[in-house]
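**Student:** Take this sequence and fold it.
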Amino acid sequence: MPVRIGTLLTLLLERPISLYAAAVLRIGYGFLYLAFLLREFPHRNEIWGPGSPWTPTLARQLFDQTGWASILTLSDSRAYFEVCYTAAVVTSALFMLGWRTRAVSVLFAVVVTSFHARAIYMTDGGDTLILLMVLYLVVTACGRRWSLDARRTRLRAAASKTGRLPLDQASGELRHHLRDARLTVITVLHNCGMLVIAAQVCFLYGSAGLYKVQGAAWDNGTALHYALNLDVFQPWPALSAMADEHDVLLAIACYLTVLLQVAFPFVLFGRLKYPVLAMLLGMHVGIAVFLGLPLFSGAMIVADAAFLPDRFYRSLGRLWRRPVQGSGSGGMADASRAPRALVPAQSERAG
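**Tutor:** Reported below is the predicted structural model:
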């Protein structure tokens, strides 16, 4: 037991875990919220602005009871709202790209919190999950991979090879100790944030599955039949009617959904998690297509990506670079491969 505790402490304190998964969460949620804001751009005033039926005055009265807050209610001016909306779009794009991620992640959390609180009764559950995840991502090092910050770090590391003037020994040691302390704090916060994200997803799936077990519609396999016949969940009525004709397949889908959600927290430490994640991906795609909940489905698909190991994402990166390198002439491809070894790999504890 002491050996295991020591191993866990070493993992928690010395090496950031799931850096690529954190980058995928950053890119995924930044893209989803950016697409969400752009999609609702024609209706922005009716949903979040001064022209909303849920007026800023009603929102502030609710905040007094719930403790929520929103920058959108600081003024009833239409011009102020337009500035906030534009800033939200820009912040979402910068967060997705990973530019100055530490500061922008805080701004993005403020944006998501403000828009969620302003129209809390006009949501579908997807933005609630995004809100939780972006709050957790604030403490993670989600800008270390696949970001403009990571690119800037690599360029800075390459430029440092030109040489620098030596510092005096005392100053160098002090900077070294301060850097180590800072990186340790960042590593601990990142690892704790990723573990909380994983626990949140497990709790979400487990509680959803156990809740379904108690329902008669899920017990007899008719839950999806009723969902497909609700007008609010029929983006394409003809498609819903076609799917509703297959009673046996709908019943199997009901039972499989409950099984996957209840089993999810128990299969994360074995190879079964890969087929389970693949089936959950299909389930969420089906929810997006048949029930018209793309934001919710996208948020869940991105959350599931946190459970894929970094080696999986590194292999995706290699597959992505291979056709890019081969798209040019043979000489150009060889030339592009040659200098790569001269650029140092990004440190696991960098930045």
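
**Student:** Could you use CA atoms for every contact and neighbour count after this?
**Tutor:** Fine.

**Student:** Same question for stretch 102-115: list its buried residues.
**Tutor:** Neighbour-count burial for stretch 102-115 flags 102, 104-115 (criterion: 16 or more other C-alpha atoms under 10 Å).

**Student:** Helices along the stretch 1-150 of the chain, start to end?
**Tutor:** 2-14, 19-39, 44-47, 56-66, 78-97, 101-118, 126-137, 148-159 (DSSP state H, counting those that start in this stretch).

**Student:** The shortest one: how far from the chain's middle?
**Tutor:** On the basis of C-alpha atoms, centre = their mean, to the nearest Å, helix 44-47 sits 25 Å off its chain's mean C-alpha point.

**Student:** what comes into contact with that helix?
**Tutor:** Helix 44-47 is contacted from outside by 51-53, 119, 122, using C-alpha atoms under 8 Å, 6 or more residues apart in numbering.

**Student:** can you check stretch 217-224 too?
**Tutor:** Residues from elsewhere that reach stretch 217-224 (C-alpha under 8 Å, 6+ apart): 212-213, 250-252, 254-255, 258.

**Student:** for comparison, sequence B:
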Amino acid sequence: MENEAQMTVSVGVLRWLSDRITAVWDLLTGRPLSLYGASVLRIGYGLLYLIFLLREFPHRDEIWGPGSPWTPALAHQLFEQTGWFSVLVLSDTHVYFELCYVLALVTSGLFLLGWRTRVLSILFAVVVISFHSRAIFMTDGGDNLVLLMSLYLVLTACGRRWSLDARRERLKSIRASNAPTSTRSFLASQLRYARTTLITVVHNCGMFLIAAQVCFLYGSAGLYKVQGALWGGGTALHYVLNLELFQPWPALSHFVDEHTLVVAVAGYLTVLLQVAFPFVLFGRLKYPVLTMLLGMHIGIAVLMGLPLFSGAMIVADAVFLPDRFYTFLPHLCRSVVRRTDSGRPVPGRAASRGAVPAQGGPGGTSRSKRRVVLPTGRKL
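**Tutor:** You can find the predicted model right below:
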């Protein structure tokens, strides 16, 4: 009897484990997950890096070019120790550097638009790695996050939605529906199915890596803050607001710092949100948490002058919004526009409501007739 009970338990455990493995396999191979989220990441990071390169365009030679204090020879010595690489140091001529900078701008713009995304995602990752490693001592957390996300996006199908590739595929499917159907061989069908399955698995693994990276970032930042006495005492943001290096608008920083209670509550709330973030992703509580994190990053961008870091974090948070949220946005925008248009008066109709009706004539109000008695006795 005891052996039979042990066998039953073993069979039950094996069956549960088999069901879990089957569920995970179906999740990985069933369909691409969060295609809209991947497209938002592509658009967001492509736009951020394009703006970044355009903003630093006047100072490009001092930061990355041959005129930089960190010369290409020094960069080569560092690359031998760290294993980094950069296409910017393949030549130390100004013509080559200007050509690389223009190609980086074009690559970021095309990646933003989603043109030939498979190839452009690799080129975009090469661009980010090259510029990051060329001036690695001038980077911050935002640059590091953009670098990691550019590598992860290579694995994803980030051009399936809101892209020129999606438009081209839609037009191609329309033309294919009108054309006569062609019979495919069994081998060609199997190869096409294997390719689709492989792309789906790689895409889903890439999205899981992105989600895990963001969770690890928030969780480690929150746990690191918990260990600090300043965050525990609620005074950390007070010292942050008084750092001259992070005061783009000193008057605004001093104004916020005057509200001591608000600053202390914001500090405790920051730690709570970061620690709790990985645990609220599978429920409806994630929506208010993401909204508060959005406000926190906007505050960092405005008060501390770190727009690239805040923008990178806001774009990364978008991966946790489901596809139904992004498909609902166009309907919401159309309904808002429809309500706005319905509230506006129609030009011809609005004027006719308050207009004075015509006097006399067909359809007009009849004038009251009075009889005037003339001295002669005749009536008009």
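
**Student:** Tabulate the helices of the stretch 1-150 of structure 1 (TSV), appending distance to Leu308 of structure 1.
**Tutor:** Output for these, formatted as TSV (distance: least, C-alpha to C-alpha, whole Å):
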stretch	distance to Leu308 of structure 1
helix 2-14	18
helix 19-39	7
helix 44-47	36
helix 56-66	36
helix 78-97	19
helix 101-118	22
helix 126-137	17
helix 148-159	21
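
**Student:** and Ser315 of structure 1, which of the ones you listed is closest to it?
**Tutor:** helix 19-39 (11.2 Å; C-alpha to C-alpha).

**Student:** coming back round to it: and the helices of the stretch 1-150 of structure 1: which comes nearest Phe307 of structure 1?
**Tutor:** helix 19-39 (7.5 Å).

**Student:** now the closest one: which residue numbers in structure 2?
**Tutor:** The aligned range for helix 19-39 of structure 1 in structure 2 is 35-55, by TM-score structural alignment.

**Student:** now do stretch 174-189 of structure 1
**Tutor:** Going by TM-score structural alignment: stretch 174-189 of structure 1 matches residues 187-202.

**Student:** Report the mean deviation for that stretch after fitting onto structure 1.
**Tutor:** After superposition onto structure 1, stretch 187-202 of structure 2 sits on average 0.7 Å from its aligned residues (mean C-alpha distance after the TM-score superposition for structure 1).

**Student:** Give the aligned equivalent of Gly51 of structure 1 in structure 2.
**Tutor:** Checking TM-score structural alignment: Gly51 of structure 1 goes with Gly67.

**Student:** Would you mind getting the angle between the longest helix that structure 1 contains and helix 2-14?
**Tutor:** Across structure 1, the helix with the greatest residue count (assigned by DSSP state H) is helix 169-213. Helix 169-213 of structure 1 and helix 2-14 are oriented at 110 degrees to each other (axes from the mean of the first three to the mean of the last three C-alpha atoms, to 10 degrees).

**Student:** Check the offset of the helix or strand that helix 169-213 of structure 1 is followed by from the chain's centre.
**Tutor:** Along the chain past helix 169-213 of structure 1, the next helix or strand (assigned with DSSP states H and E) turns out to be helix 216-219. Here helix 216-219 of structure 1 is found 31 Å from its chain centre; the criterion is C-alpha atoms, centre = their mean.

**Student:** against structure 2, where does helix 216-219 of structure 1 fall?
**Tutor:** By TM-score structural alignment, helix 216-219 of structure 1 lines up with residues 229-232 in structure 2.

**Student:** One more: stretch 289-300 of structure 1?
**Tutor:** Using TM-score structural alignment, the residues of structure 2 aligned to stretch 289-300 of structure 1 are 302-313.

**Student:** how many neighbours does Met149 of structure 2 have?
**Tutor:** As a burial measure, Met149 of structure 2 scores 23 neighbours (other C-alpha atoms under 10 Å).
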